[in-house]
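Colleague: Fold the following, please.
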Amino acid sequence: MSIDFSKAAGVHDDALRLRAERTKVLASNIANVSTPGYQARDLDFAASLTSALGGGDGFAEELPLDTSGQDLLYRVPYHPSQDGNTVELGVEQASFAQNALDFQTSLTFVQMKLKGLAKAIDGQ
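Modeller: Reported below is the predicted structural model:
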């Protein structure tokens, strides 16, 4: 009998992949903070995770996430700039930091699950 680690990790397997994709999007926003006309993008994490988990048994083989544009949303700026750039550095940095913390939380849950499985295998 084999162990399916994707099922053992639960929702955190998909959450980690989505958080990694969101990190790329937020990093791109930060990198283009001074690019005239650049439109800040973001990923609706909750909606993307819900759609990823909506596949039958509750776990997705591959995420239906296309970061080339389809699942990304435009961010509405609090204070629009004159050059058309909608990136606000403080907002992006806060979103990036929160996403990093959420990634670390999911990673910790996966680590705890795997330690629990290792203890079960060892018979402890």
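Colleague: alpha carbons only for contacts and neighbour counts from here, please
Modeller: Will do.
Colleague: Quick check: the residue nearest to the spatial centre of the chain vs Pro36, distance?
Modeller: With distances taken as CA atoms, centre = their mean, the chain has Arg19 as the residue nearest its mean C-alpha position (1.8 Å). Arg19 sits at a distance of 27 Å from Pro36 (criterion: CA to CA, to the nearest Å).
Colleague: What of Ala94?
Modeller: Taken as CA to CA, the span from Ala94 to Pro36 is 22 Å.
Colleague: likewise Leu107?
Modeller: 36 Å.
Colleague: what's the answer for Gln111, then?
Modeller: Where Pro36 is concerned, Gln111 sits at a distance of 42 Å (CA to CA).
Colleague: And this one, please, so the two structures can be compared:
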Amino acid sequence: MAAADIPIFSMLRDRMRWHQDRQKLLAENVANAETPGYRARDLRSPSFDELVQGNAGSGIGTLRTNERHITGSVQGGSRFQVRRDTGVVTTPDGNRVNLEDEMLKVAQNQMDYQAVTGLYQRSLGLIRTALGKR
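Modeller: Below you'll find the model as predicted:
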């Protein structure tokens, strides 16, 4: 079994992809802070139910082992759901980007990404130790 097939690694990779995609959106928000009519966007964090049903990222899908079992439904669309109009205050030109809030989100996103990558590295280290490769 390859390390890529272990469920915890696929979930951590999906979470890292989510943080990368969120960072791109937050950077767009900061870059368009002076653009008239621009509305801030953010990614909605996948819920546990979506992960179990396989609707967020690769997720955890259901396996049908018997023809009498009920099949799970997986919805199509983008990998992660984008929330629009996250800004609360609107400037006279219609812009809804608050730089302070966006920078706080960027910092929090960076810390969360570092935590996920740390978990990924530690998990790989545990597997290497178990295999005697350390």
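Colleague: Superposed, how do the two chains score by TM?
Modeller: After superposition, the two chains reach a TM-score (TM-score structural alignment, normalised by the length of the first structure) of 0.79; 114 aligned residues with a CA RMSD of 2.4 Å.
Colleague: sorry, back to before: out of Leu107 and Pro36 of the first structure, which sits in the busier spot?
Modeller: The neighbour comparison of Leu107 of the first structure against Pro36 (other CA atoms under 10 Å) goes to Leu107, with 17 against 14.
Colleague: Secondary structure element holding that one?
Modeller: Applying DSSP states H and E as the criterion places Leu107 of the first structure in helix 89-122.
Colleague: Tell me where the second structure has strands.
Modeller: 41-43, 82-84 (DSSP state E).
Colleague: Tell me the residues of the first structure aligned with the last one.
Modeller: Same thing as strand 82-84 of the second structure. The aligned range for strand 82-84 of the second structure in the first structure is 72-74, by TM-score structural alignment.
Colleague: mean deviation (superposed) between the matching stretch and the second structure, please.
Modeller: Following the fit onto the second structure, the mean deviation recorded for stretch 72-74 of the first structure is 1.2 Å by mean CA distance after the TM-score superposition for the first structure.
Colleague: That stretch: how far from the chain's middle?
Modeller: 14 Å (CA atoms, centre = their mean, to the nearest Å).
Colleague: Residues contacting it, please?
Modeller: Outside stretch 72-74 of the first structure, the residues within contact range by CA atoms under 8 Å, 6 or more residues apart in numbering are 39-44, 66.
Colleague: Just give the number of residues close to Pro46 of the second structure.
Modeller: 16.
Colleague: what number of residues lie near the nearest residue to it once chain neighbours are set aside?
Modeller: Using CA to CA, 6 or more residues apart in numbering and skipping residues adjacent in sequence, the residue nearest Pro46 of the second structure is Ala56, 6.0 Å away. Neighbourhood size, Ala56 of the second structure [other CA under 10 Å]: 26.
Colleague: ditto for Ala33 of the second structure
Modeller: Applying other CA under 10 Å, I find that Ala33 of the second structure has 19 neighbouring residues.
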